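1. any chance you could fold what I've pasted below:
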Amino acid sequence: MNINAIIEGLPRFIDGVIITVTYAGGSLLIGFFMAIPVALMRSSRNRFFYWFSTGYVTFFRGTPLLAQLFLVYYGAGQFHHELDVIGLWDFFREPWFCAIFTLTLNTTAYTSEIWRGGLQAIPKAEIEAARACGLSDFQLLRHIMFPRALGIGWPAYTNEVVYQIQATSLVSVISVMDITGVARSIASRDFVYYEAFLFAAALYLLLVYGFIAFSRLVEKKLHRHLKDTTT
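-> Here you go, the predicted structure:
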């Protein structure tokens, strides 16, 4: 094994980790909040909101992320003039923007279903009790429904975060130098494919299981009210 090539490329791998965390974290953060209105629209009785959100979720959950990435990055070029007129071409011409944009749209679709499932799983008695206390619809969502839905859906959301960390590896195909992009570059330069991708896999493992450990702490905090305090 050629360990020297990996040692020499370590600074680049560190930069790749930063890019991976930035892209995954940024898209997850934006998608987390974007998913809330999508989930509410999916539960709406308004036909327009329901079918619009259903079409959005169906498309992004039913098609490969790689195809979505190509559609945004390469497809935007066909609308160069239109995007330039509205001032968006400077964004869509950049790989980093297309990567985060696509990852955000993708995770929003999955997260919205987690939110929707969590909201539907809340016992009706809790909602009726909150209404009996005089809470408005906004107060009900903010103080009762969203916290409960988050607690219910947290294990599923943990899986979505893990998937998103792994999914960032696809952005290397549009020349983004994340962990996989760096591994591909070093492997092709020094012909150390086994060493480069094995090291990249180890970095992904550290990120994934580091988040899983953090997620368990968050889950305990979300469910601390269920802790048995009897002695």
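2. going forward, measure contacts and count neighbours with C-alpha atoms only.
-> Fine.
3. for the spatially most central residue of the chain, give me its contacts.
-> Most central in the chain under Cα atoms, centre = their mean is Leu28, positioned 3.6 Å from the mean C-alpha point. Each residue near Leu28 by Cα atoms under 8 Å, 6 or more residues apart in numbering is listed here: 104, 107-108, 161, 164.
4. and the gap between it and Thr104?
-> 7 Å (Cα to Cα, to the nearest Å).
5. I'd like the next helix or strand past the strand or helix carrying Ser188.
-> In the assignment (DSSP states H and E), Ser188 maps to helix 179-190. Going down the chain from helix 179-190, the next helix or strand is helix 193-222, by DSSP H and E.
6. buried sites along that next one?
-> Neighbour-count burial for helix 193-222, counted by 16 or more other Cα atoms under 10 Å, picks out 193, 195-197, 199-201, 203-204, 207-208, 211-212, 215, 219, 222.
7. can you give me the helices in the protein?
-> Using DSSP state H, the helices of the chain run over 3-8, 10-42, 47-62, 65-73, 80-85, 89-92, 95-120, 124-132, 137-140, 146-167, 179-190, 193-222.
8. to check against the first, give me the structure of this:
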Amino acid sequence: MISLISQYWQNYMYTDGYGFSGLAVTLWLLVISIVLGFLLAIPLAIARVSSNRWISRPVWLYTYVFRGTPLYVQLLMCYTGIYSLQFVHEHVLLDTFFRNAMNCTLLAFVLNECAYATEIFAGAVKSTGAGEIEAGIAYGMSRFKLYTRIILPSALRRSLPSYSNEVILMLHATTLAFTTTVPDILKVTRDVNSATYMSFQAYGLAAVLYATVVFGLIWAFRKLETRWLAYLAPRGH
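-> Below is the predicted model of the structure:
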């Protein structure tokens, strides 16, 4: 077991052009996917609930496609499908971007995460209490202030439980990164397994690492829910 841990640590510290360990690469994929997906999902969620079909329909189509197809297929499309197109080779920036496995992996993860987050936030926006909106209108708020001061803060707080589950699922989805040669936890684990032939111990150690990160995420989201959803808790008399 000690030799396995030593081998695992050596493979953890091996780099493939990124200079990160397997755990760091996994966390990097998760953080970038979540942050960019979150930032893109907010305006898309507003567009998704718009009464203007020319605005809401394209967003609906985007979320439908990315939630209706496997992430692995999306990853392969970004990694090999797009790069096979002729105009990508002819454009220097596109050729450089899609030649990099990390870029392709992040693109697929961000687009997938954004699609799910958009629907989560859009559902929370739709369920905003009519009284809250009417109060903002009574104060003479513009549509922009109504969204930034009432609707979005309320919707984002109420979507925390659902969004926390999506973040955990995104962590699990990062295991697909090894198929594009990105050295995440699973890629390192497979290398250790190939070197030691101790499959149970190698994958068991990887499972412990993933579970540790998940418990950390659950703890962080529970803290946020306790603070930001306190007003929904039953009040004692």
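9. what's the TM-score here?
-> TM-score of the superposed chains, computed with TM-score structural alignment, normalised by the length of structure 1, equals 0.93; 230 aligned residues with a Cα RMSD of 1.7 Å.
10. closest to Val173 of structure 1 out of the helices of structure 1?
-> If you check each of those against Val173 of structure 1 by Cα to Cα, helix 179-190 wins as the nearest, at 7.7 Å.
11. what range in structure 2 matches the closest one?
-> With TM-score structural alignment applied, helix 179-190 of structure 1 matches the range 185-196 in structure 2.
12. likewise for stretch 126-136 of structure 1?
-> Under TM-score structural alignment, the match for stretch 126-136 of structure 1 is residues 132-142.
13. how far does that stretch sit from its chain's centre?
-> Computed by Cα atoms, centre = their mean, to the nearest Å, the separation of stretch 132-142 of structure 2 from the middle of its chain amounts to 33 Å.
14. buried set for it?
-> Quick answer for stretch 132-142 of structure 2 (16+ other Cα under 10 Å): Gly136.
15. how much space separates Ile86 of structure 1 from Ser44 of structure 1?
-> Using Cα to Cα, Ile86 of structure 1 is found at 32 Å from Ser44 of structure 1.
16. please identify which of the two sits among more neighbours.
-> Ser44 (14 against 8; other Cα atoms under 10 Å).
17. endpoint to endpoint, stretch 185-203 of structure 1 covers what distance?
-> End-to-end distance for stretch 185-203 of structure 1: 16 Å, by Cα to Cα.
18. which residues does that stretch contact?
-> 1-3, 5-6, 9, 13, 17, 179-180, 183-184.
19. 6 Å - rerun?
-> With contact meaning Cα atoms under 6 Å, 6 or more residues apart in numbering, stretch 185-203 of structure 1 is reached by Ala183.
20. tell me the counterpart of Leu103 of structure 1 in structure 2.
-> Match for Leu103 of structure 1 (TM-score structural alignment): Phe109.
21. contacts only, for that match.
-> Contact analysis of Phe109 of structure 2 by Cα under 6 Å, 6+ apart lists Ser33.
22. go on, Lys187 of structure 2?
-> Contacts of Lys187 of structure 2 by Cα under 6 Å, 6+ apart are Phe178.
23. quick one: it from Leu106 of structure 2, how far?
-> Distance from Lys187 of structure 2 to Leu106 of structure 2, by Cα to Cα: 16 Å.
24. now Glu166 of structure 2
-> Distance from Glu166 of structure 2 to Leu106 of structure 2, counting by Cα to Cα: 16 Å.
25. when these two are compared, which one has more neighbours?
-> The neighbour comparison of Glu166 of structure 2 against Leu106 (other Cα under 10 Å) goes to Leu106, with 21 against 17.
26. picking up where we left off before, next one: the helix holding Ser188 of structure 1 to chain centre, how far?
-> Here helix 179-190 of structure 1 shows a centroid-to-chain-centroid distance of 25 Å under the convention Cα atoms, centre = their mean.
27. kindly report the same for stretch 222-233 of structure 2.
-> 22 Å.
28. circling back: now the helices of structure 1 in JSON lines, with distance to Asp228 of structure 1?
-> Below are the helices of structure 1 laid out as JSON lines (distance: least, Cα to Cα, whole Å):
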{"stretch": "helix 3-8", "distance to Asp228 of structure 1": "49"}
{"stretch": "helix 10-42", "distance to Asp228 of structure 1": "31"}
{"stretch": "helix 47-62", "distance to Asp228 of structure 1": "39"}
{"stretch": "helix 65-73", "distance to Asp228 of structure 1": "42"}
{"stretch": "helix 80-85", "distance to Asp228 of structure 1": "57"}
{"stretch": "helix 89-92", "distance to Asp228 of structure 1": "52"}
{"stretch": "helix 95-120", "distance to Asp228 of structure 1": "23"}
{"stretch": "helix 124-132", "distance to Asp228 of structure 1": "21"}
{"stretch": "helix 137-140", "distance to Asp228 of structure 1": "27"}
{"stretch": "helix 146-167", "distance to Asp228 of structure 1": "17"}
{"stretch": "helix 179-190", "distance to Asp228 of structure 1": "43"}
{"stretch": "helix 193-222", "distance to Asp228 of structure 1": "12"}
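29. out of those helices, the one nearest Thr230 of structure 1 is which?
-> Using Cα to Cα, the helices of structure 1 put helix 193-222 closest to Thr230 of structure 1, at 17.3 Å.
30. just give me the mean distance for the closest one relative to structure 2.
-> Here helix 193-222 of structure 1, set against structure 2 after superposition, deviates by a mean of 0.6 Å using mean Cα distance after the TM-score superposition for structure 1.
31. give me the angle between that helix and helix 10-42.
-> Here helix 193-222 of structure 1 points in a direction 50 degrees away from that of helix 10-42 (axes from the mean of the first three to the mean of the last three Cα atoms, to 10 degrees).
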